[in-house]
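Novice: Okay, structure incoming, though there's no sequence with it:
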């Protein structure tokens, strides 16, 4: 016969939580303590129902069934402080709640700053990549321009060759070159060709930012081109190379216009802004030996007149200061330099 005292006791998970059951009260107190402890740690991660049930030694189903009134505190829908009794612990809970709120506030602000930083970084990277792309485009365009300039240079060189051939034909027509198909004729009173080193343009480039080295290189290149042109007049009779030793105190164009060539003589008038003996001699060595060679040097007796002439002739396109200094301290040519004639001529105001 079965007796009630021989019947096994049912687990507290299997019976409703009776308020008078000490076991149930203890388990409830344990659950509350676990919830409060989790809150006091400052851990913002929500306490999972499965983990809480495991810590309390009950199943998840029992937690839902018998302690469902605690779920709002677990999920954060209700303030955990309401579960606490006693002023000291309540104050501690409120303090922790305030700390959690402040931390959450600044975490959100930090997240916003991080997002803004990432956007700014993306924008900077995009701008940098765009700059690189623009640099590539500029490089491509510069390569195209360089190629076009090279083609134009080759075309110009071919045109210069054609001009040289036409000049030679013209000379042959006047009987200047030996072996001409037409009989030799007397030359006109004035038979001269002018070769100018464009100092004015070079000086303008210098004033716009080119260096002294670039100025000197460009000047040397122009002089070399003129020197090379002299070779094509080999074979012509009675050629005189007239070198104008430019001191930047008179106009070369005026000198060339006023120069009177000898009868039956071809005059090649060259502007030579060279100031040292070695520079002149290096140029003279390249002149065909059968050509006559003359050097003409402008002269003015006073420094004030020299400065006035220079200012008047060049105005706002003065040559570089070192170039002016070279002209003022230039060596005076002499017959020993390898020439046939040295002429000093006094300039007039306005020349």
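Specialist: Right, received. Where do you want to start? What you see is a predicted model; the values in this text were computed from it and never measured.

Novice: C-alpha only now, for contacts and for neighbours.
Specialist: Noted.

Novice: in terms of contact, does residue 272 touch residue 252 like I think?
Specialist: No - applying C-alpha atoms under 8 Å as the test, residue 272 and residue 252 come out as separate, 9.6 Å apart.

Novice: Please give the element, helix or strand, for residue 101.
Specialist: Element membership of residue 101 [criterion: DSSP states H and E] is helix 87-173.

Novice: Who are the packing partners of the helix or strand following that helix?
Specialist: For helix 87-173, the following helix or strand on the C-terminal side (DSSP H and E) is strand 192-195. Counting contacts by 3 or more C-alpha pairs under 8 Å, 6 or more residues apart in numbering; DSSP states H and E, strand 192-195 is packed against strand 266-272.

Novice: try this one side by side with the last:
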């Protein structure tokens, strides 16, 4: 994982008021909860007293209460009450504090800061310049038995399209890969497919290619967008579970009609198209070994793998920064 980044980990709608949800993200077992006033909190899913899962407890006001002995912890992980000691106790409870994690919400997404809290930024990664509240969207999720780096690379891979998606988005047998051209600016890696039917011509170099209006975009650490048209986009955030598992949250954004309810209908059916394409990818990507990708590996990459090579280089640079 890349330190000191905001990771998209879960849809906001997944956690209701007065509810606790146990999730595993970034190799961490977490208990996320909403207080009575809707405020979000996130602590390690383990009580400091006897190690029980806090996610099996309940919300008490602004705190999460352990199911075992009812110790209470606020969103900062501070132990605020130990029933066994009594309400009048003046004993120091700081030794019972639990690890808390910084979480924020935007765009219907819960973000978790992975790293040093004092280095946390205000900016939450998203494609703000491309989608807003005027778009309708639908969302599906799917679990892949793959490292999140492999899942991301698959969405930057223009070489696989005519083979894996031969009967969907890859129809036409365009197996010859021109380029592709790759750009990286303002934390966005951008590329586009420029594939052709192979009639014996020499592929164009990346320098000879341009990035098309329909293009692929990736924003570190874990959010991707397929810019299909000005009015249709697909966004995926790849929530790392651990070193071998990822949950993909896939959104279909639509603003084709001036009437919101029509866009809602189109978005609803759009998620089924997303599912068909995503499942074609999944059955191949989950077989890749090793589970995580790396810049220096035994893979024999092609010129057409330029977007993947750039992704790996940037990821390695970010991982090296502390």
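Specialist: That came through, no problem. From a predicted model like this one, the values you see are computed outputs, not experimental measurements.

Novice: where does the TM-score land?
Specialist: The pair, once superposed, lands on a TM-score of 0.18 when counted by TM-score structural alignment, normalised by the length of the second structure; 95 aligned residues with a C-alpha RMSD of 6.1 Å.

Novice: pretty sure residue 240 of the first structure is in a helix, no?
Specialist: No - membership of residue 240 of the first structure in a helix is not supported by DSSP: H, G, I helix; E, B strand; the rest coil, which gives strand.

Novice: ok, the nearest residue to it once chain neighbours are set aside to residue 256 of the first structure distance?
Specialist: Computed as C-alpha to C-alpha, 6 or more residues apart in numbering, the closest residue to residue 240 of the first structure that is not its neighbour in sequence is residue 292, at 4.5 Å. Using C-alpha to C-alpha, to the nearest Å, residue 292 of the first structure is found at 17 Å from residue 256 of the first structure.

Novice: Give me the more crowded residue out of these two.
Specialist: residue 256 (20 against 17; other C-alpha atoms under 10 Å).

Novice: Would you mind confirming that the residue nearest to residue 240 of the first structure is in contact with residue 266?
Specialist: No - the pair formed by residue 292 of the first structure and residue 266 falls short of the contact definition of C-alpha under 8 Å, at 10.1 Å.

Novice: how far away is residue 34 of the second structure from residue 320 of the second structure?
Specialist: With the distance defined as C-alpha to C-alpha, residue 34 of the second structure ends up 35 Å from residue 320 of the second structure.

Novice: do the same with residue 31 of the second structure
Specialist: When residue 31 of the second structure is compared with residue 320 of the second structure (using C-alpha to C-alpha), they lie 29 Å apart.

Novice: So which of those two has more stuff around it?
Specialist: Neighbours of residue 31 of the second structure and residue 320, each counted by other C-alpha under 10 Å, are more numerous for residue 31; the result is 24 against 10.

Novice: Please, which helix or strand holds that one?
Specialist: With elements taken from DSSP H and E, the one containing residue 31 of the second structure is strand 28-34.

Novice: what does residue 298 of the first structure give?
Specialist: With DSSP H and E as criterion, residue 298 of the first structure is part of strand 292-299.

Novice: Mind naming the longest helix for the second structure?
Specialist: With residue count as the measure and DSSP state H as the assignment, the second structure has helix 260-285 as its longest helix.

Novice: same for the helix or strand just after that one, what does it pack against?
Specialist: Per DSSP H and E, the first helix or strand lying C-terminal to helix 260-285 of the second structure is helix 306-320. Using 3+ C-alpha pairs under 8 Å, 6+ apart as the contact criterion, the neighbours of helix 306-320 of the second structure among helices and strands are strand 182-185, strand 188-191.

Novice: Return the most buried member of those strands.
Specialist: Most buried of those, by mean neighbour count (mean count of other C-alpha atoms under 10 Å): strand 188-191, with a mean of 21.

Novice: tell me what it is packed against?
Specialist: strand 182-185, strand 215-219, helix 306-320.

Novice: Distance check, residue 151 of the second structure against residue 143 of the second structure.
Specialist: According to C-alpha to C-alpha, residue 151 of the second structure stands 11 Å off from residue 143 of the second structure.

Novice: So for the two, which residue has more residues nearby?
Specialist: Taking residue 151 of the second structure and residue 143 together and counting by other C-alpha under 10 Å, residue 151 has the greater number of neighbours (25 against 14).

Novice: Work out for me the element the more buried one sits within.
Specialist: Using DSSP H and E, residue 151 of the second structure sits in helix 148-154.

Novice: What helices and strands are in contact with that helix?
Specialist: In terms of contact count using 3+ C-alpha pairs under 8 Å, 6+ apart, helix 148-154 of the second structure is assigned the packing partners strand 232-242, strand 245-254, helix 260-285.

Novice: Turn these into TSV, including mean neighbour count.
Specialist: Compiled in TSV, those are given as follows (neighbours: other C-alpha atoms under 10 Å):
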stretch	mean neighbour count
strand 232-242	24
strand 245-254	24
helix 260-285	16
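
Novice: Out of these, the one nearest residue 64 of the second structure is which?
Specialist: Each of these was checked against residue 64 of the second structure via C-alpha to C-alpha, and the shortest separation belongs to strand 232-242, namely 22.9 Å.
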